[in-house]
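Q: Provided below for reference: sequence and predicted model.
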Amino acid sequence: MRLFKLLTALVLSTGLTACVAPQAADVSKSVFDDPVSRPGAHAMHAFASGPAIGVMRGNAEMANDFLDLHFRMESGRALPVMTRFEGPITVALTGAVPPAARSELARLITRFRTEAGLDISQTSGPAAITVDFQPKSALRRAVPSAACFVVPNVTGLADYTKKRNTAAVDWAKLNRRERIAIMAPADASPQEVRDCLHEELAQAMGPLNDLFRLPDSVFNDDNFHSVLTGFDMLMLRATYAPELRSGMNEAEVAARLPAILARLNPRGQGIGGSAKQLSPRSWISATEASFGARGGNRTDAAERMISIAKAQGWTGNRMAFSLFARGRALTGNNAPAAIEAYTQAARIWRSIPGAQIQAAHVDMQLGAFALSAGQFDQVLMLTDRAIPVARSHQNASLLASLLAMRAEALEATGRSAEARPVRLDSQGWARYAFGSDAQVRARLSDISTLARRGGRG
């Protein structure tokens, strides 16, 4: 059972990042609660389809990831067999379909076909996968704190409501996938719609689990990646390899995986990397507490994360995320210690292939501190480094925030002519990321407040 999905947000003057509570759906994406602001004076931007962030790890390590993604749920519950669709896959949109959904789905289907080799198409009639768009309030009544979620053997939210808590919607009871429904928010920003389509369609067809150890995947509860990566597409391509079929157990799949990955990703044969263990329940519980609690409890939980990470001997993604949690918890109480924790996290992430977006998120957090302190040259350095990463990873919320910070720093250093187009660019991406003009104005107003505070310094 997937427990929750963490959302990183700009710290700003309040020192808060978005957080979510435990959920009751096995495969879900948490509610989007990222407090970003922006004036709606500029036309909304949108990303064109582009190449995925490439696969950068070795096949032996990724074979272990494949097994843990397919044969375990987030709760640690084992799945007895691998399941997938057998034959062509169709997708239909129903409910109050938002304007962005059709174009985002078309781009995503193109990526599935070209990058994962899937036989998938959109249809207007009954489909293997139905994306049912309903108001957020209706989704939250069904699964509190979930922005979107996936359920087997139903056609939409109404059908799920009738069958919930029955064997029909139990993933562990499946032998193959035939009918899946994705419940998605109708009243969401374009980026929220896109992110739900990316993750939930991928999990409707492929891996059901999420792993904190993955630095390069949307199948990770830290939610740094918002669009499917090269690793994710490789996992889907391997899922539908002809050597595999629904109903195979873990040993049968494991025996075939090395040859499958060697064929699909030959360059991975020459890249080192060892298999990583699953995260212990104690560390996951501390993570839940750190990102779901307030005050001292959150700080104590972050320290437990770090203690457990050290005891496990982790030096990679999970240690960096533990340090990120410490930085988040200390923001507003101990700025020097928070900055040090963020800096340590970034140092680790910059050494890990596929973790550039995590480091860019840290740059945003450090940029907020620098802006508030009037260190405008530092803001320009940090945003100059992070903005290209945010663009290449198609993260509009991060991109909008970084651009707004850069515009404020340029303005503060007397470069108003340079600041103007950067500010307009920020507004366009903010409209895509956050939707309403009120939310756009609120986020950019927070960033402006930081800059004014820095100017007084």
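A: Okay, I see it.
Q: Please count neighbours and contacts with C-alpha atoms only from this point.
A: Fine.
Q: List the contacts of stretch 58-77.
A: Contacts to stretch 58-77, defined as C-alpha atoms under 8 Å, 6 or more residues apart in numbering, come from residues 1-3, 26, 78-82, 206-211, 235, 250, 253-254, 257-258, 261-262, 265, 268-276, 278.
Q: one more time with 7 Å, if that's ok
A: 1-3, 78-82, 207-210, 235, 250, 257-258, 261, 268-275 (C-alpha atoms under 7 Å, 6 or more residues apart in numbering).
Q: Contact partners for the spatially closest residue to Ile120 that is not a sequence neighbour?
A: With C-alpha to C-alpha, 6 or more residues apart in numbering as the criterion, Ile120 has its nearest non-adjacent residue at 4.6 Å, and that residue is Ile89. Listed by C-alpha under 7 Å, 6+ apart, the contact set of Ile89 reads Asp119, Ile120, Ser121, Ala128.
Q: Make TSV out of those and add secondary structure and distance to Val143.
A: Below are the contacts of Ile89 laid out as TSV (DSSP: H, G, I helix; E, B strand; the rest coil; distance: C-alpha to C-alpha, whole Å):
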residue	secondary structure	distance to Val143
Asp119	coil	31
Ile120	strand	28
Ser121	strand	28
Ala128	coil	22
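Q: Taking those residues, tell me the two that lie furthest apart.
A: Between any two of the contacts of Ile89, the greatest separation by C-alpha to C-alpha is 12.1 Å, found for Asp119 and Ala128.
Q: Of these two, give the one with the bigger neighbour count.
A: With neighbours defined as other C-alpha atoms under 10 Å, Asp119 and Ala128 compare such that Ala128 has more, 22 against 14.
Q: so Arg318 touches Leu211, yeah?
A: No - using C-alpha atoms under 7 Å, Arg318 makes no contact with Leu211, being 10.0 Å away.
Q: Between those two, tell me which one has more neighbours.
A: Arg318 (24 against 21).
Q: Skipping adjacent residues, who's closest to the more buried one in space?
A: Excluding the flanking residues, the one nearest Arg318 by C-alpha to C-alpha, 6+ apart is Arg213, at 5.7 Å.
Q: Provide the count of other residues in contact range of the one you found.
A: 22.
Q: Check Ser137 too.
A: By other C-alpha under 10 Å, neighbour count at Ser137 equals 13.
Q: What of Gly295?
A: 11.
Q: give me every residue that touches Gly374.
A: Ala451, Gly454, Gly455, Gly457.
Q: from the contacts of stretch 58-77, which ones fall inside helices?
A: Met235, Glu250, Leu257, Pro258, Leu261 (DSSP state H).
Q: structure B:
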Amino acid sequence: MKAFTSGRISAPARPNSQIAADFLDLSFELESGRTLPVLSRFEGPITLRLTGRAPAILDNDLTQLVARLNTEAGIDITRVASSSSNASITLEVISRNALQRLVPGAACFVAPNVSSWSEYKAARRSPQTDWTKLTQRTRMAVFMPGDVAPQEMRDCLHEEIAQALGPVNDLYRLSDSVFNDDNFHTVLTGFDMLILRAYYAPELKSGMTRSEVAAKLPRLLARLNPAGGSGAPAPASPTPHAWKEAIEMALGGNATTGQRRAAARHAVDIARAMDWRDTRLAFSLFALGRLSLGVNSDIALASFREAEAIYQGLPGNELQAAHMGVQLAAHALSLGNANTALRIVDEHLPPVQAAQNAALLATLLMIKAEAMDLQGRDVEAQLVRLDSLGWARYGFGSDIEVGARLLEIAAISPNNRG
């Protein structure tokens, strides 16, 4: 198994006026649409403990994350022993089945004012765990499964601990953040670290209202992010509720494949009607492309190509473009176009590596190995294939899952048909 070490994280490229609007919408709204009356955060040093049956790889990823929060977000957070019952944040590892029996469909989640799974189960429907009643954070708990792929565990670590510390909302308009339900970014980005640094800046404190925070943000962000300039929060382009509903149905598992595909088409139609040329149209096309695979290859390919072009035209969206590229590279491989497949793969490898997405990295390398086989470069292909397996074990987990993905990619190649 291969694993990532912390690499270079790019600073946010957007102006501070946009970041200020993002900060307010992230900090004063819930994913459900409910409004939070005040800002809440920990006041003073923060401690974190890990409980439950945690694999060693999870412990390593947590150590890296805490180090990043200290250095990049400037948050005074330290790990303490699992027996420290008064820790600010408790990260409890449980089984996926136990988690989803109580909260169906959740990969992992965070809850306020509790310190254990048993305490959460007893208080989950009470005012104790109501985010809207929170004025200052003293205890938070993150619940995540320990019997999934290492990458899935790490992704939970980053997003849920960030939400335990700061915003608990997600915004589809954010292309450079884990605070986005599109799930392209899976480790905290430069934007996310800036948001958390601002969250714990001395200019802010628990109990401040949205208008009070908005008044502080221009000078605060100018200090933390001088390259972004200054200015009042700029109004964000509104996202109609109908588009969100369509995307959620397209992504969800509670509808038939046909219903999901129709919802994706509806999301594309709404995005075009709104004259969007941003990540929301691109993501709608991505959803339609994935749901059209094996049904209508023309629609799937056209959707992926248009989405890739949109993402490539927007600064900082190289990772999103790579998610389109893997589909286009697989198509080129299926046609026997080894040169095209290799060109696409090589173009997208650097941003995938930088984003620390092992599953996507392994898939691209598997496609590259098959394309090299088509060119008769057997020795090089085998080296690339071996490299892919190390990343696949981190990205997909079990040897069974790794083997299945390897066979799936191999079956695409004309060399292996039949």
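A: Nice, thanks for sending it over. None of these values were measured; they are calculated from a predicted model.
Q: which of the contacts of Ile89 of structure 1 map to contacts in structure 2?
A: For those, the subset whose aligned partners also touch in structure 2 (both residues aligned by TM-score structural alignment, their matches' C-alpha atoms under 7 Å) is Asp119, Ile120, Ser121, Ala128.
Q: circling back to that earlier point, the residue nearest to Arg318 of structure 1 matches what in structure 2?
A: The equivalent of Arg213 of structure 1 in structure 2 is Arg173 (alignment by TM-score structural alignment).
Q: same deal with Asp363 of structure 1?
A: Match for Asp363 of structure 1 (TM-score structural alignment): Gly325.
Q: What strand or helix carries Arg406 of structure 1?
A: Using DSSP states H and E, Arg406 of structure 1 falls within helix 396-412.
Q: Show me which residues of the following helix or strand past that helix are buried.
A: Counting by DSSP H and E, the next helix or strand C-terminal to helix 396-412 of structure 1 is helix 416-434. Neighbour-count burial for helix 416-434 of structure 1 flags 419, 422-434 (criterion: 16 or more other C-alpha atoms under 10 Å).
Q: do stretch 55-62 of structure 1 as well
A: Across stretch 55-62 of structure 1, burial judged by 16+ other C-alpha under 10 Å covers Val55, Arg57, Gly58, Asn59, Ala60, Glu61, Met62.
Q: Could you give me the PyMOL syntax to select whichever of the contacts of stretch 58-77 of structure 1 are buried?
A: A single PyMOL command selects the buried members of those (16+ other C-alpha under 10 Å):
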select buried, resi 1+2+3+79+80+81+82+207+208+209+210+235+250+257+258+261+268
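Q: Which part of structure 2 matches stretch 247-260 of structure 1?
A: The aligned range for stretch 247-260 of structure 1 is 207-220, by TM-score structural alignment.
Q: any idea how far the equivalent of Arg34 of structure 2 over in structure 1 lies from Lys29 of structure 1?
A: Structural correspondence for Arg34 of structure 2 with respect to structure 1 (TM-score structural alignment): Arg77. Look at Arg77 of structure 1 and Lys29 of structure 1: by C-alpha to C-alpha, to the nearest Å, they are 19 Å apart.
Q: Give me the more crowded residue out of those two.
A: Lys29 (27 against 11).
Q: What's Leu323 of structure 1 aligned with over in structure 2?
A: Per TM-score structural alignment, Leu323 of structure 1 is aligned with Leu285.
Q: With Thr449 of structure 1 instead?
A: Using TM-score structural alignment, Thr449 of structure 1 sits opposite Ala411 in structure 2.
Q: Can you tell me the closest non-neighbouring residue to Arg304 of structure 1?
A: On the basis of C-alpha to C-alpha, 6+ apart, the spatially nearest residue to Arg304 of structure 1 that is not a chain neighbour turns out to be Ala286, at 6.2 Å.
Q: Could you do Arg41 of structure 2 as well?
A: Arg137 (5.0 Å).
Q: list the contacts for the one you found?
A: Ser40, Arg41, Phe42.
Q: gap between the nearest residue in space to the last one that is not next to it in sequence and Ile89 of structure 2?
A: For Phe42 of structure 2, ignoring the flanking residues on the chain, the nearest one in space by C-alpha to C-alpha, 6+ apart is Arg137 at 4.8 Å. Using C-alpha to C-alpha, Arg137 of structure 2 is found at 10 Å from Ile89 of structure 2.
Q: Quick check: buried residues in stretch 84-101 of structure 2?
A: Ala87, Ser88, Ile89, Thr90, Leu91, Glu92, Val93, Ile94, Arg96, Leu99.
Q: Confirm for me that the fourth one is in contact with Leu48.
A: Yes - using C-alpha under 7 Å as the test, Thr90 of structure 2 is close enough to Leu48 to be in contact (5.9 Å).
Q: and the alignment partner in structure 1 of Ala20 of structure 2, how many neighbours does it have?
A: The alignment partner of Ala20 of structure 2 in structure 1, by TM-score structural alignment, is Ala63. Applying other C-alpha under 10 Å, we find 21 residues neighbouring Ala63 of structure 1.
Q: Name the secondary structure element that contains Ala63 of structure 1.
A: helix 59-71.
Q: average offset between the following helix or strand past that helix and structure 2?
A: Next helix or strand after helix 59-71 of structure 1 toward the C-terminus (DSSP H and E): strand 89-95. Following the fit onto structure 2, the mean deviation recorded for strand 89-95 of structure 1 is 0.5 Å by mean C-alpha distance after the TM-score superposition for structure 1.
Q: okay, strand 89-95 of structure 1 sits on what stretch of structure 2?
A: Going by TM-score structural alignment, strand 89-95 of structure 1 sits over residues 46-52 in structure 2.
Q: Kindly report the same for stretch 404-423 of structure 1.
A: With TM-score structural alignment as the criterion, stretch 404-423 of structure 1 aligns to 366-385.
Q: again with stretch 148-160 of structure 1
A: Under TM-score structural alignment, the match for stretch 148-160 of structure 1 is residues 108-120.
Q: so who does the aligned partner of Ser95 of structure 2 in structure 1 touch?
A: Here Ser95 of structure 2 is matched to Pro135 in structure 1, going by TM-score structural alignment. Neighbouring residues of Pro135 of structure 1 by C-alpha under 7 Å, 6+ apart: Pro185, Ala186, Asp187.
Q: so of those, which ones are in strands?
A: Pro185 (DSSP state E).
Q: Reformat the contacts of Pro135 of structure 1 as CSV; add distance to Gln356 of structure 1 and neighbour count.
A: As requested, these are exported to CSV (distance: C-alpha to C-alpha, whole Å; neighbours: other C-alpha atoms under 10 Å):
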residue, distance to Gln356 of structure 1, neighbour count
Pro185, 29, 29
Ala186, 31, 20
Asp187, 31, 17
